[in-house]
Each structure stands twice: as C-alpha cells, then as structure tokens.
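Trainee: I would like the atomic coordinates for the input below:
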Amino acid sequence: MPTHSPFLRRLLAAAVAAGVLAASAQADVIAATNPSAIPAQAKARKDTIVGAISAPQGIFNPYLFSNGWDENVTEVIFGRLVGLDAQGKLRAEQAESWQVSKDGLQYTLKLRKGLKFSDGSPFTADDVAFTLTFLHDPAYDGGTDISLAKIKGGDAYKAGKASSVEGIKVLNPQTIQITVTEPGATTLQLIGGPVLSRAWYGRGYQPGKLDDLRQYSSKPLGAGPYIYDKFVPGQEVRFHANPYYFAGKPAVPNFIYRITSDATKLQLFQTGETDLEGFSINADNIEQLKALGFANLNIYNSSDYSLIEFNHNKPALKDVRVRQALTYALDRKKLVDVVYQGYGSVATLPLSPVSWAYDTKGVNPYNFDPAKAAALLDQAGWKLGSDGIREKGGQKLVVTLLATKSLFNDALIPIAKENFKRVGVELRPEVSDFNALLAKRKAGNFDLATFRTSGLNDPHDGVARFRSTENEVGYKNAQVDKLINAGNGTLDIGKRKAIYHQLYQVLANDAPLILLANRKLLYVNSSRIGNYQPDVFNGIFGSLPKLKIQY
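Mentor: Down below sits the predicted model:
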C-alpha cells in the first residue's frame, strides 16, 4: 500500500468529507438475463477481447496526442506511476509508495522492484526524470501543463537558462525526489503520470528539438498491461498482453480496439464482433441492449461535459454580449431531453455534478430566453436585416459550427439552427470526422466548435482550458487566470471549493463557451467477459488488466 504523509492523509480525509468519494462514482448494473445467447462469433474468440473506439489519429504518446481517442490507446500501453481507484482515491501503480513533506514542497516516489518496460528493459527513476524533464522542454507543445507542478528550476530550464531541472533528483534507481516551490492540488498526479523510456524515446532527442522523439508516437513503448502491435486506420488498433506488467501478465492474451460509430456499434455488438462498447444513453438503447439477453449494462455518472467553443479571435465573438446572446438563444433543455431522455442534465458549470466542487448557487444558468438574446444582440449593434439575419458594419451575423457526425450532434445542429435563426443569426454547420475538426480548429478556421471533454478527475481539469497560457482559441481573462492558479495552489478542500465557486461565477458572466450537457454513461459488456467494472475515474482501464473470458 502507498505510504501517505499526514499532509496527504488530511487531504484525502477532507475529500471524503467534501463528497469527492461519492457513491455516484459507482455503476448501476443491469445484469444479462440469458448468457447462452452470446453470439457464436464471440464465443469462437478464445484468446481475444474486442473493445470499441471512435477515431484514433495514430499519435500514441501520452504527452503528445491531440485526440482523446489516441489518449485511450496510450492508457492501454503506458499505465501510470500513481492512479486513482474506483472511489477517486490515490492508488499505487508503477510507484510502490510516495511520501510528501509536511510543507508539501518535496515528493519522494519509490518505484516497484523489478519494473520493466514491455521490451524487457529496466524501468528506473532515470526514466521518470527524463519524462519530467521532457515536459519542461522549450519546444514542448502537448496537453500536459507541467508548470502547474511548480518544480524548482523548471522555468529556468524551459527558458534555456539551465541544463537540467534543479528540482528533479534521482536518489537511486528506484527512488526519485521532486522539489517544488509551491504546494499544488494536482502535483502528485502530474508527476505520477505515464513514464517514457529514456533508452527508447531519448535516442536522438535534443532539448528544443522534438522531431526525433515525435517519430516514436507511431511506435510506442510503455509499461502498461498490453503491448502495441499495429494500427490500421479506419479499422482497428491491436495489442498483446505484456509479460512484464507489474501486476502480472493479463489473463487474456490479446486486446483489440475496433473502430466503430453510432451507425455501426449496435450491429457489431449484437453480432459478437465487439465485446465492450459505449452507447448513447437513452431509453431506446437500454431496451434494445437488455433484449439481447447476453449484455451486462453498466450505467454511471460521467465526469465530462459537452460544449460549444467560441473562437475568440473572431471580431463578433470578442463581444461578451454576442457570446451571452448565443447562449441564451440555444434551447439546451430541449437538446438534453431529446438526446438523453432523462439520463442527462443541462450543464451549468465546467465540471460534473459528481464533483465535490459542484455548486451552482449564484451562477447564471442561462435558461433559454430568445427575447433576452435578441436584446443583447441589439445592444451589441447587430440589427435585423431585411432577410431576418442581423447585420453590423455591412457584415452579416453568420457563424460556422464545426461538428462530428454523432447522435448528439444530429439533434444539436437542427435545434441550434432553428434557435439561432429565431434571433437573427445564421448557423452554418460543417460536419466532418474528429481529426478533420481538430485540424480546422488548430488552423483557426471556425467560429464555433462542439465536442466533449475527456473525463475530469479534479475541478482544475475542467477549467484549465480557460487559462491564457493554455487556451488555443484566444480567450484571455486575468481574473480567471488568477482564480485558476489559486484553486490549484492550495490543498485545502474548503478553500478550493470557495475559489472554484467564485471562478464559476466569473466564467458564467464572461461566457467563454456554451456549456451543453452533463450525462450518464452507458457501457455494455458481453457476459462472456468477466471482471468488467468501469467507473467514473478510470472508465474501462481500471478493469482491463483483470478481464477474463468466461464463455
């Protein structure tokens, strides 16, 4: 078991009291009624489990991906030093234990004995030091903001003023010590993430030049439960069991991610071509899946939220009145009712109701109000033209919306088009696959973009996108930056909750995006698969190494 300092024990106790370890993290299970109905095609697959994934891009590095589906692949390959259990408590994985000094400024992580990467090479504290140093590289542009950890000397290294990061110290092959300049609520999870092999990823790597390191994104090497075999775009990602996995080689020799879509997933599961799948949650899907007889249904609260992002670099959207108007103009309750049929709610905060930081008191909910939307657009100088579309300075108020093909967006697009037209705004949807959406977004070729966040384990995860240093769409607010940093800068749950409550009020008033929905999740597994227990903190990954084939 991990060794916690009194500092961390107090933090965990406070989290329990605040409700972070809520029962809502657990799944409600509707058990299969007729396992004998398992399709013959699935029964014939004696040594392989097939899961489902939507749109991997092929960048399989836990610190360089830009696509959440690629992140799902890296979870299979890499594992973590420190993870979370099904209740959200810190869990020792590749790190055997950790200690934190009383002042919260020094972390000492001890690795498990005999750790190896999946090629059999040693996994040591040098690899951890290499990973953390790489995250401070001047050219690093991935999604992990290691600056939040406040590692001593990190800024100097990133600025090219030092040849190493002062606060990273390897004590021996099994032990690494990290010194930080400020306590941080997310520090342990930041320094306890996936580890890159220095021998593999460090070949040819030079600080400030990431091209050599990036080339290994298509040839990943990790220490997780399964080893990467190959990626066939549009079809599948294949893996085989890692004999060097710290918890023992998984019992099932092979794992496959089959690429599915809303249009194909039910058929593939029904015919036995997949064993694990996620579905949009609604009464129709639940009844269809129950009727199969061989499906176990797992229903639990998600920790993500869906959204419409504004491109703040576009002149019309720089005006907060326009952003507020578009939020009031959208009937989000109708959207949630149509899509989730009682298994979702309109999102008011940039986090899930399962979080201990959830508090909507005093936060503008932006209830559907076309009259208020129209008044705000009038105030912003956008006047109705003869064709019913607003104009200002000879420019029509026409906005593009980047979206992917999905059941959610199939409902969102017509509702949004109708709602926006009612207040004099023309919406032009551009539907593409997720990777094309990301490319357009990165190039800035959009007004609005809709997608869903990854799972959020800490309230900081839900607001990090609003920091000026991390925001990719031009949003800047000094007060927001200050509150985000303050919320991550203390480990006192009570103080954090008060800071986030203030932050949510500021964000609501500034309307940097349109929050859409919180939802429940529906994951199913064929009853031929045992030990499958998805949870809000880990999804399928907490179960993956322990899965077994029963039939």
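Trainee: could you use CA atoms for every contact and neighbour count after this?
Mentor: Noted.
Trainee: how close does the closest residue to residue 216 other than its chain neighbours get to residue 18?
Mentor: Closest residue to residue 216 apart from its sequence neighbours, by CA to CA, 6 or more residues apart in numbering: residue 201 at 6.8 Å. For residue 201, the distance to residue 18 equals 41 Å [CA to CA, to the nearest Å].
Trainee: same question, residue 319
Mentor: The value you get for residue 319 to residue 18, if CA to CA is used, is 37 Å.
Trainee: now residue 545, nearest residue through space, not along the chain?
Mentor: Nearest non-adjacent residue to residue 545, counting by CA to CA, 6+ apart: residue 250, 5.1 Å away.
Trainee: what is the burial count for the one you found?
Mentor: Burial of residue 250 is recorded as 20 neighbouring residues (other CA atoms under 10 Å).
Trainee: following up with a second sequence; could you model it the same way so I can compare the two?
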Amino acid sequence: MNIILKGLTAVGLAVAVAGLTPAIAETPKKGGIFEYGVKAGIPTYDLQGSNSYGTLHRTEQHYSLLVTFDWKNFPKIVGDVAESWKISDDQLKYTFKIRKGIKFHDGTPLTAQDVLASYNRLKDPKEGVISPRKAYFKTIKQFSAPDDYTFIAEFSEPFAFGLNLFATPYNPIYSKKDTEKPGNWHHKNINGTGPFVFVEHQPGKKWVSKRYEDYHFDDVHLDGTIAYKIKNITQPMIGGQIMAEMRSVSPPEKKTLQKEMGDKITFHEKPTLSVWMVTLNSAFPPFKDKRVRQALTLCLDRHKGLDALSKITVTTRRTGYMLYGTQYAQSDADLDKQIGFWPDIKKSRAKAKKLLKEAGHEGLKFKYTNRAVAHPYDQIGIWLISQWKACGLNPTMETFPSAKYKSIRSKGGFDTTIDWNAAFLPHPMLMLAKYQSTSFNPINFSRNEEPEIDEMYRKMNATLDPAKVKIMAAEIENKVLDDAWFLPLGYFARSVPMLSKIKGYHITYTHAANNDWRGMWIDD
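Mentor: All right, here's what the predicted structure looks like:
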C-alpha cells in the first residue's frame, strides 16, 4: 500500500492515508462476540495510569471520556459524557454540561463530581497513583464542579492544544467514590460507564466483557468481546481463534496471512504516531558525559539501516520526534543536519569513535533492556547491537516479559532500553511532552532534569500561531537530539489484520485509541 502524507487539519494533522477497502453504507447487525488477540500482558487495569497497549486494548471499552473524537470524521470532536461545552473568548475557561441519566456499571449515577475527581486524579495524583500524562495539565489553573451537571476547566494561560486535551483517549472518567478508596483501587478493579462491562480476567488466557445495556449511546452492536492473550498473530488468525489483532502485523506476517486467508482478511493501514527510541539512563555513570551519549546515536545508520529494518518489521524510515511529513515536523534537509542523522554513516561513526576516545570510554560495556514481544522489539534489538558494535562498543541484550520490562523501565533498572512515545494527534504538545524533566513527566524514563526544555515547552504550548509553534517545536527537538538521552528510531508502521466480515471499524493514527469497539458489528 502507498502511504500519502499531505493536507492539514486545524490541529495540524497532515496525514492522509488511502484505505484498502472503500467504505460502504450497510445496516449493522446486532449480536456476536468480537474475539481479538493481544500479545502483551496487562501490567495494570488502571487506564489513566498506563501507556501500555496491553492495558489500553483491554480496558478502553469499559470507560467514557468527557468528549471524544468522531473517528469517522477525525479530528472532529463530539460529546461523550459532556453533551455540550462553551469556551470563553480569551480561551482560558472551558465549561462543560454533563449528560443526565448516565450510570456507572455498578449502578452509581455519574455527575460532574466524578468528572472533577477524575481530572484531579490526572493532574495531581495521590501517593501510589501514577499519572503518565500529568505534564499535559501544567497550565490548568483549576478544575471545578459548581453543580452536579457542570464541569469547568480554567487555564492559567492560553493553551494551543485546547479541546483536544479533553478528548485524549486514555483519560477516562472514573467514579469519585472509587478514586477515594485506599491506594490505587483501579490497579486491579474496573468500574466505568463505557459500552462494555468487565466480566472476568483469566491471567495469561483471556479478558471477557459484555455489552452494557444502559449505555448512553445506541451504537453498540456486539453482544460482547473476548481479548485472548496470544504469542503470535498468524496461527490464531488462520486457525480461527481470533478475528483481529489491533496493534499490527509485520510485513512477513502480512504476507503469510494474505496467502493463507485471501479475501477473508482485510488489512487496515496507517502510519501511527508512536515513535520508537532508545532511552539512556541518566544514573549510568558513563552517560553523564554527553560525548558518550552522542556517540551512541552517531553509531546508528538512520538512512540505509532504518530503510532495511522497515522491510522486516513495523518500523518506518528515519524521523525525529515529530512524524515526518506532518505540519510541525522539520524537513528532511533540516533534520539531516542534526547529530545522528548525517547521511554519511562513515563520517558519523568516525565522530562517534573520536568522542568515545576523548571521554575514555572506548569499548564501553553496557546492557540493552528489551521487551519480549516479537515485532518490532526483537528486530530493533538485534539491529541496535550490530550498529553499536560497528563503533567498537560492547553492548549485551537482556529480554523480559512485558510486565517485568515495564517495571524495570519505570524503576530505572537499565542502562539503555527500548522505549516509545505515543500520541493521537501530530501536535508537538503531545509529541514533545516526554522529553521534559522527569519531575514534570514521569514517562521520561531517563530520569534526567531539563529545566530549559521545560520552559521552552511551556512557552510553545501558550503560543497560538501555528507558524511560531513549528519554529519552537524544531528548537525543542534539536536540543533533545543534541542532548541525546533519547535516540529516535522511526515511527510505527501499522497494519491491522481483521476478518473481512468485521464491519464498522475505523483505524486511527495510534493503536492507543478507538479501542472501545463502538459501531463495530459482525456480518455473519
């Protein structure tokens, strides 16, 4: 499939992709169980506190948002638990009117107090609660709920990302009473107002849900869903155990499925807004020397090397932290001037060796911590080891199951590790948030403090002129590239395999979104 990058939206979406199958208006049929596969385990049930697709692909179906994207007409925003909203002329105050009659799955009525508790939990989590996207809320002055059906968000300064903040797909509405329970109740419990009710979790086997009959919209056609824990995609798809895998297949897997299943399978494809990277641990003594960090990025062949890698796994050509071809991304010519992106790999590696010698770290030994998920982790890991060895470095790779890997990454128990940053819009507010100081953003797993970047990021988010935002985004990106705590490896090339009889699905720019299965049906 040819991917076309062109056109802009009001929020800077410059990606337009030709789908494989034209949309045909059909009357949805009610009934059936949507059975899909998830390769990753589930590290937590807490949707607000996770950036793992193992959590997102299982739990988004149980929750509602304040407002949401209309995935058929993306990036249009429509109401979810909010039925309407008003934005003040100075863009500092957002007032939402909450729908009446919505109930949580345990029967508790939803009010603005639940919305308030949910957003306060995201902005200022209590001890024991993780909020990976806490940095998104730095310019919030306060949240309030003056009555049971009015929720107000007040900003301290204009916020370029605006209403999109409240449509973020992993900021669900929790019940106030649940947020007040001791510890992190949501780590092992589910109670939302979404289209499907949690039934059971058999660890290592399956996650079962059923349709919520009191859901506040009428577009839920499936009787229920089962998410099976799988080790690979092709065998369960060909054997009929699963109908889809919502993350992606690799190019070799796609070829096998096409050969074995023919027109019984459809591939929904788009580039995603998830950038792969290597994160360096600021606690590892050699990495305190910037020359060593820069050497590691200079060793990587981001031209021919990444192009070759993209042919065997779900990665793309070279890119910075902003997705190539989108409104706020730098041109290839400008990016190729940055350290680690020079077209001449011999020149880059010669510079890397020189820096390592100056720093006294020729032949440096270090560990690369990987995740035990086949694509693209194995392929990226093998590629990285070979690239670093070409500079005379001595890395070793250790691989762990998803839950243990995430624990190691979050606790800083690595030298270097595979990492990523996922967004649902190609906007620098999302795509550059990760690189702030770890005290502001807990998903900065390098654990370094960057007050200069923090201030640059704050100023960018308060700037409403897109042309100025693009300049500021490039300045942030180039500084982060030069600091070399995060080594970008390209974006995620997504191809979702799905039985052709599954209808009503709309692929998004991230596998972290549109996983509530609304509008989907089975044409049996």
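Trainee: re the thing from before, tell me which of residue 201 and residue 18 of the first structure has more neighbours.
Mentor: The neighbour comparison of residue 201 of the first structure against residue 18 (other CA under 10 Å) goes to residue 201, with 21 against 16.
Trainee: contact partners for the equivalent of the more buried one over in the second structure?
Mentor: Using TM-score structural alignment, the partner of residue 201 of the first structure in the second structure is residue 179. By CA atoms under 8 Å, 6 or more residues apart in numbering, residue 179 of the second structure lies in contact with 117, 118, 121, 185, 186.
Trainee: and in the first structure, which of those residues remain?
Mentor: Compared against the first structure with both residues aligned by TM-score structural alignment, their matches' CA atoms under 8 Å, the contacts of residue 179 of the second structure retain residue 186.
Trainee: and which of the contacts of residue 179 of the second structure is nearest to residue 433 of the second structure?
Mentor: Nearest to residue 433 of the second structure among these: residue 121, at 18.7 Å, using CA to CA.
Trainee: doesn't that closest one fall inside a helix?
Mentor: Yes: assessed with DSSP: H, G, I helix; E, B strand; the rest coil, residue 121 of the second structure lies in a helix.
Trainee: show me the residues around the residue positioned nearest the centre of the first structure that make contact.
Mentor: The centroid of the first structure falls nearest to residue 454 when counting by CA atoms, centre = their mean (2.0 Å). Residue 454 of the first structure makes contact with 68, 304 under the criterion CA under 8 Å, 6+ apart.
Trainee: what does it align to in the second structure?
Mentor: Superposed on the second structure with TM-score structural alignment, residue 454 of the first structure falls opposite residue 422.
Trainee: repeat for residue 356 of the first structure
Mentor: Residue 356 of the first structure maps onto residue 327 in the second structure, by TM-score structural alignment.
Trainee: what is the three-state secondary structure of its match?
Mentor: Per three-state DSSP, residue 327 of the second structure ends up coil.
Trainee: give me the aligned partner of residue 193 of the second structure over in the first structure.
Mentor: Residue 193 of the second structure maps onto residue 223 in the first structure, by TM-score structural alignment.
Trainee: what sits against that match?
Mentor: 77, 78, 79, 116, 117, 118, 242, 244, 245.
Trainee: ok, so what distance separates it from residue 75 of the first structure?
Mentor: In terms of CA to CA, residue 223 of the first structure sits 10 Å off from residue 75 of the first structure.
Trainee: and what of residue 487 of the first structure?
Mentor: 27 Å.
Trainee: same check, this time on residue 174 of the first structure
Mentor: 23 Å.
Trainee: comparing the two, which shows the higher neighbour count?
Mentor: Neighbours were counted for residue 174 of the first structure and for residue 75 using other CA under 10 Å; residue 75 has more, 23 against 20.
Trainee: what is the equivalent residue in the second structure for the more buried one?
Mentor: With TM-score structural alignment as the criterion, residue 75 of the first structure matches residue 60.
Trainee: tell me if residue 73 of the first structure really is in a helix.
Mentor: Yes: with the criterion set as three-state DSSP, the secondary structure at residue 73 of the first structure is a helix.
Trainee: in space, what's closest to it - neighbours in sequence excluded?
Mentor: Nearest one to residue 73 of the first structure, counting by CA to CA, 6+ apart, is residue 60 at 6.6 Å.
Trainee: give me the neighbour count for that neighbour.
Mentor: 29.
Trainee: just the one 3 residues further on next, same as before
Mentor: Counted with other CA under 10 Å, residues neighbouring residue 63 of the first structure total 23.
Trainee: how about it, what does it touch?
Mentor: 135, 142, 143, 144.
Trainee: counterpart of it over in the second structure?
Mentor: By TM-score structural alignment, residue 63 of the first structure lines up with residue 48.
Trainee: which strand in the second structure has the most residues?
Mentor: strand 265-280 (DSSP state E).
Trainee: pull up the aligned stretch in the first structure for it.
Mentor: So strand 265-280 of the second structure sits over residues 295-310 in the first structure, by TM-score structural alignment.
Trainee: in that stretch, what's buried?
Mentor: Neighbour-count burial for stretch 295-310 of the first structure, counted by 16 or more other CA atoms under 10 Å, picks out 295-310.
Trainee: ends of it, how far apart?
Mentor: End residues of stretch 295-310 of the first structure are separated by 40 Å (CA to CA).
Trainee: so the match of residue 356 of the first structure sits right up against residue 10, yeah?
Mentor: No: contact criterion CA atoms under 8 Å: residue 327 of the second structure and residue 10 do not qualify, at 10.2 Å.
Trainee: so the two - more neighbours on which side?
Mentor: Between residue 327 of the second structure and residue 10, counted using other CA under 10 Å, the more crowded position is residue 327 (23 against 9).
Trainee: residues contacting the more buried one?
Mentor: Contacts of residue 327 of the second structure by CA under 8 Å, 6+ apart are 8, 12, 13, 14, 426, 470.
Trainee: redo that, cut-off 10 Å
Mentor: 6-9, 11-15, 426-428, 466-467, 470 (CA atoms under 10 Å, 6 or more residues apart in numbering).
Trainee: now swap in residue 318 of the first structure and tell me
Mentor: 310, 311, 312, 474, 475, 512.
Trainee: make it 6 Å
Mentor: residue 312 (CA atoms under 6 Å, 6 or more residues apart in numbering).
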